[in-house]
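K.L.:
Let's see this in three dimensions:
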Amino acid sequence: MPSVAVTFPRENAADVARMRGTSFLAAIGLGLMLAVMPALPGHSRGAPESFADLAEQISPSVVNITTSSVIASPMDGGPQMPEGSPFDEFFRDFMERNGDAPDGPQRSEALGSGFVISEDGYIVTNNHVIQGADEIEIEFFSGNRLDAKLIGTDPKTDIALLKVESPTPLPFVSFGDSNLMRVGDWVVAMGNPLGQGFSVSAGIVSARNRELSGTYDDYIQTDAAINRGNSGGPLFNMDGQVIGVNTAILSPNGGSIGIGFSMASNVVTKVVDQLREFGETRRGWLGVRIQDVTPDVAEAMGLAVAEGALITDVPDGPAKDSGLLAGDVITSFDGGSVKDVRDLTRRVADAPIGEAVPVVILREGKTETVQVTLGRREEAEAETTVLTSGEPAKPAEAMILGMTVTELDDAKAAELGIDPATKGLLVVKVDGTSEAFAKGLREGDLITEAGQQPVVLVKDLEDRIAEAKEGGRKSLLLLVRTGGNPRFVAVSVEDGAMAPAEE
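P.N.:
All right, here's what the predicted structure looks like:
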């Protein structure tokens, strides 16, 4: 079976121009891909008799975008065929026969889509549409053309903001509330597919809250026809409001198969506002490493529900300054409940920088509220954090919970490149049939906490297991560091036999 890939393409203008006189089969072979997504209002509505009135209303605000750049070699600007495509060899032969492979640098053009959001000329598109461009030209529905300047980009959400100077006010569209969109709602996508010019397609919202690869992903999935060149174009609800920016498609062959993705407008509007005001994004930063509270972790911690974000580590930063600790469970942030890691990440990103916000945590079974003054993520991401804690421990080994663990001494720490001040139990062997192995523990992992208490000696871990059993717990929560990255793992203690380790 062919592989399926998520693609974020833009159309090569020169290739489209050459191929317009060829067969439809040849046009498909260009490996055209891009992303479009539909979404509709939050109330029930029957299928319209026609989309003509809506298309007439919104078309003047949709634009075609042509970018120009100098590339190092012709392959950088040529058609990008999906791996294993049956058209790959055909098009290589076609390009060679037509002498389209000169040596040395050359200028390349690419096409995409966008939409006007203000009468004074601000335009939204995808970052990948304009990335690396030396020149950006906007073609309006009327046929007029204007040069655009880049205001700012956000690669994390693949959004870019452009600006044109127009002698007259421009027709524009407004953003709608993507949270009102429901699966099954009608949506309309507009753009410049395959370089053919302004085009309209309709479909429904197939799914919501899709993630592809980014931290802030919130995609609407649609079955509206999406092809290369549509990237950056708008996805409209039936009220003519933009509820998504068409970004990617899932396809085994580079063409539309009815699985398209559009970045939700409630994400886009925040990014656009920041790009418009600052020319860059300014996201909040809490300064913690976190993981989801899974059912087994919740049981091990004695939590009633498996919700919230479990802190695995607190490096230097706002959270540490405010007294947050590893093992705390964040249940509310800035007045809103926290369901999971993804939820908290978005809430923090949207929170004001430099202002104190209330963070509600569960610590040792009790609820506490901590005021945290957030930093800026863009600045924090450039910094390197060094984690240190505790004192060296005495060497000893034992077989516990399907693992052979040893107390970490200076010599072993130096051998493994571990900070000599770090304390914990080093995993030197894991039984392949054990639950610990199934949950990802491996040789070289370092257990620094058990039952939310530090472990330095083998006896510390034995005591935590005994306490868990006495308390009626079925599992024990371990804080494990793999290559310096912490995570919590809940391991059953019901058959956690303890014995001297093998030499």
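K.L.:
switch to C-alpha atoms for all contacts and neighbour counts from now on
P.N.:
Noted.
K.L.:
ok, now how distant is the residue positioned nearest the centre of the chain from residue 158?
P.N.:
Residue closest to the average C-alpha location in the chain (CA atoms, centre = their mean): residue 214, at 1.4 Å. Per CA to CA, to the nearest Å, residue 214 is found 9 Å from residue 158.
K.L.:
repeat for residue 219
P.N.:
The value you get for residue 219 to residue 158, if CA to CA is used, is 12 Å.
K.L.:
Kindly report the same for residue 269.
P.N.:
Remark: distance between residue 269 and residue 158 (CA to CA) = 13 Å.
K.L.:
So for those two, which residue has more residues nearby?
P.N.:
residue 158 (22 against 17; other CA atoms under 10 Å).
K.L.:
what's near enough to touch that one?
P.N.:
Neighbour list for residue 158: 126, 127, 128, 247 [criterion: CA atoms under 8 Å, 6 or more residues apart in numbering].
K.L.:
ok, now with 6 Å
P.N.:
Counting by CA atoms under 6 Å, 6 or more residues apart in numbering, residue 158 makes contact with 126, 127.
K.L.:
And it, how close does it get to residue 121?
P.N.:
Taking CA to CA, one finds residue 158 at 20 Å from residue 121.
K.L.:
Check which helix or strand the residue nearest to the centre of the chain maps to.
P.N.:
Taking DSSP states H and E as the definition, one finds residue 214 inside no helix or strand.
K.L.:
Likewise for the one 3 residues further on?
P.N.:
Here residue 217, judged by DSSP H and E, is contained in no helix and no strand.
K.L.:
With residue 153 instead?
P.N.:
According to DSSP H and E, residue 153 maps onto strand 145-154.
K.L.:
got the buried residues for that strand?
P.N.:
For strand 145-154, burial by neighbour count (16 or more other CA atoms under 10 Å) applies to 145, 147, 148, 149, 150, 151, 152, 153, 154.
K.L.:
please give me the structure for this one as well, since I'd like to look at both together:
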Amino acid sequence: MKKIALIFLAAFVGGAAAIGGYKMLENKTNNMTLAEKQNLLFASNPSKISSAGAVDFVQAAAVVSPAVVHIQTTFSSSGSSGPSSPMDMMEEFFGGRGGRRAQRAPRAASGSGVILTSDGYIVTNNHVVDNAEKIQVILSDRRKVEAKVIGRDANTDLALIKVEATDLPVVKMGNSDNVQVGEWVLAVGFPLNLQTTVTAGIVSAKARAIGILGREQQQPTEEEYEEYQRTGKVPSRTNSAIESYIQTDAAINPGNSGGALVNANGELIGINAAIASQTGTNEGYGFAIPVNLAKKILEDFKKYGSVKRGYVGVTFQELNADVAEQNKIKDISGLLVSGVVPGGGAAAAGIKEGDIIKKVDGKEIFASPDLQEKIGRLSPGDKVQLTISRGGKEQNVSVTLKGEETLAKTKSETAGRSTGMSIDKLGASFAPASASAKEKYGVKNGVIVTSVVPGKLFDSLDIPKGLLVTTINGKAVNSAKDVESALPTSKNGKITVSGVGPNGNYTFSFN
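P.N.:
Modelled structure (predicted):
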């Protein structure tokens, strides 16, 4: 009897220890990042072959397909567009895709998603779940479960959703930096309302920008369209989209959105997002969001519910032979800095207008997607090393990225005070300076004072006709419109006009 009691006690203690250990592990895994959960899951099954994998896709398809899900969404049937003519005008202004807004929002739509963790975190496209009233996920075992949105981001077209389920099949996240043009890839999803479909192709290009997200951001909201109808006012837009797609000729069709692009080893390298087509169906050009960019965005969703994006704080222009010739510079590759945001990371690091960004963390860049994707993976406070060319000499600068809140505060602080000034009050007219005039005085921009009205401000200050004005209130001017825009505000409420003439440089400051 005593022996039985000891056995029972040992079993009880062992069971309690096991349950306690399980609960501790469960609590620990709940606080893990998506990447940590992936590492734990796949630690016992490391990859044995390269990213390119084997030519036989059977194993990769078998591993991935169960973890790619069908997403069905329902929408409100309310909402209608205005008359066709004004709508077409707005589409043209915003760079729309040629189609007219539907008379009613779709009652139902579908897309795809990729399970990242066994407890139900699923990545898909923002446009798959945007404005959805209800999101349902059909799993590989045909169960239909409701999902909630954890976070979504129009700038990258990514969304993270969550279903309440356990022991789900998972796709292993790979490394999109290792993807090579020409390597085999598989696209897995639910195109054209078909069941799980796998197509094969190759990587056709990397870091491809197609402008689709920028065009989406230019589309007016219902409220803006109604205001446009009342007032004729067209709202302004800032394009903050990040596009650095992996291009593939694997067949991607409507319904594939949010599905998996995997290498031949069955590792997730991209989230299928778009096609380039004149017909609306596959014509051989599909585009996927690189998983290395997605990792950062998804972790932000899980931690904050939104993206915490870091900014360098510059505007730039991609260099090529034509741009180089226009700007009279020798470099034909890199990004030409056209503006520096006051209070931004670049300004603090000493980057100036006219600098050329050549490398990011030692890697050469040629186009905006090269920079945008790398910065898109970082957060406010992170440091990035930029190699810039200034006056033909390269130098490295360390830039600490600033967040949107910091830049907004700086913008507010530097917005300036009203001057109440206009061109009419100045009593002058302006015309763009010719190339020969700018070359003569060694300046890159400016307007010529073409006339001065007797008795008005310019005349009373003896500002001469023929002066080449380069800046007003610190803002470069190239046209009368630029002058009009620069006049209303300044940091101290005063007007400052800088220019150059036959007798040298001029600066006039007045209230």
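K.L.:
Quick TM-score on the pair, please.
P.N.:
Aligned and superposed, the two chains score 0.62 in TM-score terms (TM-score structural alignment, normalised by the length of structure 1); 372 aligned residues with a CA RMSD of 4.5 Å.
K.L.:
What does residue 264 of structure 1 correspond to in structure 2?
P.N.:
Under the alignment defined by TM-score structural alignment, residue 264 of structure 1 corresponds to residue 290 in structure 2.
K.L.:
Please name the nearest non-neighbouring residue to that match.
P.N.:
Spatial nearest neighbour of residue 290 of structure 2, excluding adjacent residues (CA to CA, 6 or more residues apart in numbering): residue 270 at 4.5 Å.
K.L.:
Same check on residue 115 of structure 1?
P.N.:
Nearest residue to residue 115 of structure 1 in three dimensions, chain neighbours excluded: residue 62, at 4.3 Å (CA to CA, 6+ apart).
K.L.:
Could you report the neighbour count for the aligned partner of that neighbour in structure 2?
P.N.:
Applying TM-score structural alignment, one finds that residue 62 of structure 1 aligns to residue 68 in structure 2. Using other CA under 10 Å, residue 68 of structure 2 is surrounded by 28 other residues.
K.L.:
swap in residue 25 of structure 2?
P.N.:
Residue 25 of structure 2 has 11 nearby residues by other CA under 10 Å.
K.L.:
Strands along the stretch 351-500 of structure 1, start to end?
P.N.:
Assigned by DSSP state E, counting those that start in this stretch, the stretch 351-500 of structure 1 shows strands spanning 356-363, 366-373, 375-376, 397-400, 403-407, 425-430, 446-450, 453-454, 475-482, 485-492, 498-499.
K.L.:
Identify whichever of these lies nearest to residue 191 of structure 1.
P.N.:
Nearest to residue 191 of structure 1, of all the strands of the stretch 351-500 of structure 1, is strand 375-376, at 35.1 Å by CA to CA.
K.L.:
need the strands for the stretch 1-150 of structure 1, in chain order.
P.N.:
Listed in chain order, the strands of the stretch 1-150 of structure 1 (DSSP E, counting those that start in this stretch) span 5-7, 11-12, 62-71, 106-116, 122-126, 135-139, 145-154.
K.L.:
what's the answer for the stretch 201-350 of structure 1, then?
P.N.:
So, for the stretch 201-350 of structure 1 - with DSSP E, counting those that start in this stretch - the strands run 219-222, 234-236, 242-251, 260-264, 284-285, 289-292, 309-313, 329-333, 336-337.
K.L.:
How much space separates residue 283 of structure 1 from residue 350 of structure 1?
P.N.:
6 Å.
K.L.:
Looking at those two, which one has more neighbours?
P.N.:
Ranked by neighbour count (other CA under 10 Å), residue 283 of structure 1 and residue 350 place residue 283 first, with 22 against 16.
K.L.:
What's the more buried one aligned with over in structure 2?
P.N.:
By TM-score structural alignment, residue 283 of structure 1 lines up with residue 309.
K.L.:
looking at it, its match is touching residue 381, isn't it?
P.N.:
No. Between residue 309 of structure 2 and residue 381 there is no contact under CA atoms under 6 Å: 9.9 Å.
K.L.:
Number of residues surrounding residue 329 of structure 1?
P.N.:
Residues lying near residue 329 of structure 1 (other CA under 10 Å) number 28.
K.L.:
Please list all residues in contact with the residue nearest to it when sequence neighbours are not counted.
P.N.:
Leaving aside its chain neighbours, residue 329 of structure 1 sits nearest to residue 310 (4.4 Å; criterion: CA to CA, 6+ apart). By CA under 6 Å, 6+ apart, residue 310 of structure 1 lies in contact with 290, 291, 329.
K.L.:
Would you mind giving these as TSV with distance to residue 361 of structure 1 added?
P.N.:
Shown next, in TSV, are the contacts of residue 310 of structure 1 (distance: CA to CA, whole Å):
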residue	distance to residue 361 of structure 1
290	13
291	14
329	5
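K.L.:
Of those residues, which is the nearest to residue 402 of structure 1?
P.N.:
Out of the contacts of residue 310 of structure 1, the member with the shortest distance to residue 402 of structure 1 (by CA to CA) is residue 291, at 23.7 Å.
K.L.:
ok, the closest residue to the closest one other than its chain neighbours to residue 363 of structure 1 distance?
P.N.:
Using CA to CA, 6+ apart and skipping the chain neighbours, the partner closest in space to residue 291 of structure 1 is residue 310 (5.3 Å). To residue 363 of structure 1, residue 310 of structure 1 is 10 Å away according to CA to CA.
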